[in-house]
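Participant: Could you work out the structure for the sequence below:
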Amino acid sequence: MRSYVLYLAAFVALIIDQATKIGVVFGLDLVNRLRLDVAPPLLTFRYGENRGINFGLFDGGSDASRWALVVISLVICVAVFLWVRRSHGQSRMMQLCAGLVIGGALGNVVDRVLYGYVLDFLNMSCCGVNNPFVFNVADIFIFAGAAGLILFEGRAKKPA
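Facilitator: Down below sits the predicted model:
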């Protein structure tokens, strides 16, 4: 079976991620406004430049760390692709989840290549807890895809 579900999911995730970043960060001029209350405190758009990985970890800020993170992201994309193709090629759910991870990771790679950092703009707080972190749609796809790979991995295996 071809991996059209994986390819389609990756492509759609990448396009949605880039479209939301362009629309919010540049279209709504968040790059200059820095903050836009949408439905506070549940949803606020806040401009962020992530030069590291999640929550700013490994934020070296150097050009070498930027390209190292690009290479690491691409290696992870290839590894996920090969793992799902070899182990779970018939499972559409595993293909979908892998596509979300790959598309989200590629969205962040595009940012690093174009801007030198990942554009973040989503901030969510609730119930009296003030969340200081910002993230983007690619992060949502990566998280959802990774959770799906874990949840559906056992179901996708063929009986011995």
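
Participant: Going by C-alpha atoms from here, please, whenever you check contacts or count neighbours.
Facilitator: Fine.

Participant: wait, isn't residue 53 in contact with residue 65?
Facilitator: No: between residue 53 and residue 65 there is no contact under Cα atoms under 8 Å: 10.5 Å.

Participant: In a helix, residue 120, correct?
Facilitator: No: Residue 120: not assigned to a helix; according to DSSP: H, G, I helix; E, B strand; the rest coil it is strand.

Participant: what's the longest strand in the protein?
Facilitator: strand 43-50 (DSSP state E).

Participant: Tell me where the chain has helices.
Facilitator: If you assign secondary structure with DSSP state H, the helices in the chain sit at 4-21, 30-33, 63-88, 92-115, 137-156.

Participant: What residues of the shortest one count as buried?
Facilitator: This points to helix 30-33. Neighbour counts over helix 30-33 (16 or more other Cα atoms under 10 Å) mark 30-31 as buried.

Participant: For the residue nearest to residue 44 when sequence neighbours are not counted, grab the count of nearby residues.
Facilitator: Distances taken as Cα to Cα, 6 or more residues apart in numbering put residue 37 closest to residue 44, at 4.6 Å, once the chain neighbours are dropped. For residue 37, the count of nearby residues is 12 (other Cα atoms under 10 Å).

Participant: now swap in residue 75 and tell me
Facilitator: As a measure of burial, residue 75 has 12 neighbours, counting by other Cα under 10 Å.

Participant: Could you also give me the structure for this second sequence? I'd like to compare it with the first:
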Amino acid sequence: MLFYVIAILVIMADQLSKYLIRTYIDIDQVFTLWGMKLTHIENSGMAGSLFQGYGRLFGIAAVLFVIGVFYLRRTGEMKGTLIDSSFGFLVGGAIGNGVDRLLFGQVTDFIIRSGGVLNLADHALEMGVFLLIIYGVVSWLKKVR
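Facilitator: So this is what the prediction gives:
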């Protein structure tokens, strides 16, 4: 259940934030909200604006990724709160950006930080990877004992 709750909350927060940015903020407009610098960028590529113009292809990759995660969950080999949380963030982030890529051919990015401009789905993906690494380390430590 935790997996679904996290994934749905990530998708809802991501899509709502992108809708608000697209509706109320002009492209390249920079502003500060609650101490965070934000802007409005449309990115048809991937991280770091690499491979511009392949947004829909990355949308298909997101669909395949989500199918892969559901397959892994179905096998039942990976269990527990940590992996459910990781997969929830990963699937929520993949669907959040995948929806944009399939509908618009690009994603809306707006959170300025060192290394680029991201969105909530990107941050959810980072959190999912971080939790997946922790899960891997904990699993390895359990096997070593």
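
Participant: Quantify their similarity with the TM-score.
Facilitator: The TM-score (TM-score structural alignment, normalised by the length of the second structure) is 0.85; 142 aligned residues with a Cα RMSD of 2.3 Å.

Participant: on that earlier part again, in the second structure, what sits opposite the residue nearest to residue 44 of the first structure in the alignment?
Facilitator: Taking TM-score structural alignment for the superposition, residue 37 of the first structure sits opposite residue 32 in the second structure.

Participant: Run through the neighbouring helices and strands of the longest strand of the first structure.
Facilitator: Taking 3 or more Cα pairs under 8 Å, 6 or more residues apart in numbering; DSSP states H and E as contact, the helices and strands that strand 43-50 of the first structure lies on are helix 30-33, strand 35-39, strand 118-123.

Participant: change it to 10 Å
Facilitator: helix 30-33, strand 35-39, helix 92-115, strand 118-123 (3 or more Cα pairs under 10 Å, 6 or more residues apart in numbering; DSSP states H and E).

Participant: Among those, which comes closest to residue 49 of the first structure?
Facilitator: Residue 49 of the first structure sits nearest to strand 118-123 of all those, at 5.2 Å, using Cα to Cα.

Participant: quick revisit: the helices of the first structure into a markdown table, with extra columns for distance to residue 49 of the first structure?
Facilitator: Output for the helices of the first structure, formatted as a markdown table (distance: least, Cα to Cα, whole Å):
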| stretch | distance to residue 49 of the first structure |
| --- | --- |
| helix 4-21 | 12 |
| helix 30-33 | 10 |
| helix 63-88 | 12 |
| helix 92-115 | 9 |
| helix 137-156 | 14 |
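
Participant: what's the most buried one of those?
Facilitator: When the helices of the first structure are scored by mean count of other Cα atoms under 10 Å, the highest mean neighbour count falls to helix 92-115 (a mean of 24).

Participant: Just tell me the aligned range of that one in the second structure.
Facilitator: Counting by TM-score structural alignment, helix 92-115 of the first structure corresponds to 81-104 in the second structure.

Participant: and that stretch, how far out from the chain's middle?
Facilitator: In terms of Cα atoms, centre = their mean, to the nearest Å, the centre of stretch 81-104 of the second structure is set 5 Å apart from its chain centre.

Participant: same check, this time on stretch 60-71 of the second structure
Facilitator: Centroid displacement of stretch 60-71 of the second structure relative to its chain, using Cα atoms, centre = their mean, is 13 Å.

Participant: if we can go back for a sec, and the helices of the first structure: which comes nearest residue 122 of the first structure?
Facilitator: Judging the helices of the first structure by Cα to Cα, what sits closest to residue 122 of the first structure is helix 137-156, at 8.0 Å.
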